[in-house]
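Participant: Sequence unavailable; structure follows:
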């Protein structure tokens, strides 16, 4: 029992460190997105969203997932100083090389991206200039991967937080002066700011001096690339799906509606990433270290899932209940068309919590094909539902389709984990999924089908009950009450 408490405390500690930084990032993001929405309007937010999608699309296609697989390699070799030094050097060189390839790909295809994304070649040169962000971001991601692999979670969290602050301070004056024309300069300077901060913390990592030829760098990096291949394909499938969705929205409703969708996507991913990034920072290295022990790995997955559900569910319910307020605070009232889509997407995120926690298993076991199949299935369902359901559901199809796709893939993902690692949910997690899932579902129902004061009263009651349930169970796991007594006696 004591061993279990220590494991829960380790999970909570890493979650709170990275999550705390993520929360501050959100506050910064609220300020940044609000000002950008005012300065650029829905069309400008849509243009920025398409630019960002192009960057992510090429990064996922050329980055080979080196930053993610590098975390695993650094973590596995952490006890061997010579080996970890070689791994870090290989990681840095491959990140630079893949970033350079990504930059060249964007330059070559800039005219294609402009015509397909915007229907004309007016953004060709902007996209070409934007390409340099791929090189800068790749190097920065490599620095953060080193910190994460060495489980220097505090330094990683600080680097991420300060990079966000610096990026905001750089970008807002540019948008003020140049409007939409400032999107690309802002992206470049923001990437440079993040690189500067990540380099500052990563340079404190002292390793042994090692000599590696280019051929040795290439051969040793292939191991990272093989695992990274699955991550690349996975991310590429997700990103190209978003790209297609944005083009479909522009075709049906115009660039303003792309901006509405972009707003929803930023809000949903911003808040969900508090938990997912916090979880992944320590969870993935720990799971990789015990991957050959099925009983231990399945136990850790269930412990992580308990923490994720208890911490994350009240957050989802709050976002569903107060989606209109969130849109007003984060953007402007001209984005109100996105409110119902945001509610559906936050409900879908409950299933994401579960599937993401279980899905890390595939990568820790080097069984990335499972992740690729599940992600491909998710995006095929999503795009198909949007394409064929637009006539019946209108703009809301974007949220409803996302919910259906996530649920189907959750079922498939849990089944795959059972076949692969004999995984099954613990009894306590079955209880949490049923109880907390019901809370989230009822909140969605009240938000969509009730109006006025009664909606907020019922949702408020549901949120209080769910929060009390989660806090009570977190206290049993972590002994929060006695911790506070000892600390503030």
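Facilitator: That came through, no problem. Remember, it's a predicted structure, so these values are computed and weren't measured experimentally. Residues are numbered from 1 along each chain as shown.

Participant: hey, let's count contacts and neighbours off CA atoms from now on
Facilitator: Fine.

Participant: which of the residues in stretch 375-391 are buried?
Facilitator: For stretch 375-391, the neighbour count (16 or more other CA atoms under 10 Å) marks 375-383, 385-387, 389-390 as buried.

Participant: swap in stretch 236-255?
Facilitator: For stretch 236-255, burial by neighbour count (16+ other CA under 10 Å) applies to 236-243, 245-250, 255.

Participant: thinking again about what came up before, next step: the buried residues of stretch 375-391 restricted to helices.
Facilitator: Of the positions in the buried residues of stretch 375-391, 375-383, 385-387, 389-390 sit in helices, assigned by DSSP state H.

Participant: Need the residues you listed in TSV (columns: distance to residue 63).
Facilitator: Formatted as TSV, those follow (distance: CA to CA, whole Å):
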residue	distance to residue 63
375	18
376	19
377	22
378	22
379	21
380	23
381	26
382	25
383	25
385	30
386	29
387	30
389	34
390	34
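
Participant: Comparison target below:
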């Protein structure tokens, strides 16, 4: 009976987290739609294309963060239960700024190459160099988000993301209106700035003053985080490479129309359904990481999560399959 109550309690926590982060992701998607609509209306197809170019460059340069946003959650969660949370938090924050600084250097050095490869000349080098501001703040922000998730402060984490996205949109609209084509890079930077300000206002992570860590201590304490981050980064890159290889193969053997159908189906099935998995993971990852020294607790957590996800996804699939033609027409076209 006690175990049944515990499962119900855990399920309630997971469903609450899923609702919280599902709503946050829905808000993020909505703000993204509004932002793209503003760019399309005020700047036209050229503006949409430029925005896509600089945003893609930013995401590519963000790989210098070595996936700190998720790799550090494990160590923070384990430190929460072992009494070493203070040192772990300071380590993650220091590594956030160090990786961000490395990203700044790489961005500044590679800006001429991005400009030359993208536009055929060096005229856009200053715009690509300005992306270094966003890269630095994104790295620092990733460390703070990992700390909040690892300490199970999920509500402030969701609120900071929501406020950051809304504030970023509020800053983007006047920038686009007044600066027109010159607004593309400032808009990209504004989202990183508002996100970092929002998380600074809501982090409130209690830490005691700690002695400054030497570079050797920082390397020893951050080594496991960096190794996991490298593996995660390689896995993400391989995924994108394989996706590109498959799309290129499909385009050669089938055609552009087949690629369009594949991309549409992929978006509906994987990305939209992925919102559910992403929302559930926010709570589950922390709980699984904190039970790392206890294999039995890990098995119980895995079984519970699989049963819960099956109970959530199965009804959605039962509804989606018969209504998929309607969903396709609403999201795309007949």
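Facilitator: It's in. All values derive from a computational prediction rather than experimental measurement.

Participant: same for the host helix or strand of residue 161 of the first structure, what does it pack against?
Facilitator: Using DSSP states H and E, residue 161 of the first structure falls within helix 153-178. In terms of contacts (3 or more CA pairs under 8 Å, 6 or more residues apart in numbering; DSSP states H and E), helix 153-178 of the first structure is packed against helix 2-62, helix 132-149, helix 183-202.

Participant: Follow the chain on from the first one and name the next helix or strand.
Facilitator: Where DSSP H and E defines the elements, the next helix or strand beyond helix 2-62 of the first structure is helix 66-76.

Participant: Kindly name the residues of the second structure that line up with that following helix.
Facilitator: Aligned by TM-score structural alignment, helix 66-76 of the first structure corresponds to residues 68-78 of the second structure.

Participant: Tell me which residues of the matching stretch come out buried.
Facilitator: Going by neighbour count (16+ other CA under 10 Å), the buried part of stretch 68-78 of the second structure is 68, 69, 70, 71, 72, 73, 74, 75, 76, 77, 78.

Participant: Now do the contacts for whatever residue of the first structure lines up with residue 102 of the second structure.
Facilitator: Matched across to the first structure, residue 102 of the second structure falls on residue 101, judged by TM-score structural alignment. By CA atoms under 8 Å, 6 or more residues apart in numbering, the contact set of residue 101 of the first structure is residue 62.

Participant: equivalent range in the second structure for the helix or strand harbouring residue 460 of the first structure?
Facilitator: Counting by DSSP H and E, the element that carries residue 460 of the first structure is helix 452-478. Against the second structure, there is no aligned range for helix 452-478 of the first structure (TM-score structural alignment).

Participant: Provide the angle between the direction of the helix or strand following that helix and the direction of helix 452-478.
Facilitator: Next helix or strand after helix 452-478 of the first structure toward the C-terminus (DSSP H and E): helix 480-487. With axes from the mean of the first three to the mean of the last three CA atoms, to 10 degrees applied, the angle from helix 480-487 of the first structure to helix 452-478 works out at 70 degrees.

Participant: tell me which element the counterpart of residue 232 of the second structure in the first structure falls in.
Facilitator: Matched to the first structure by TM-score structural alignment, residue 232 of the second structure sits across from residue 231. Assigned by DSSP H and E, residue 231 of the first structure belongs to helix 214-253.
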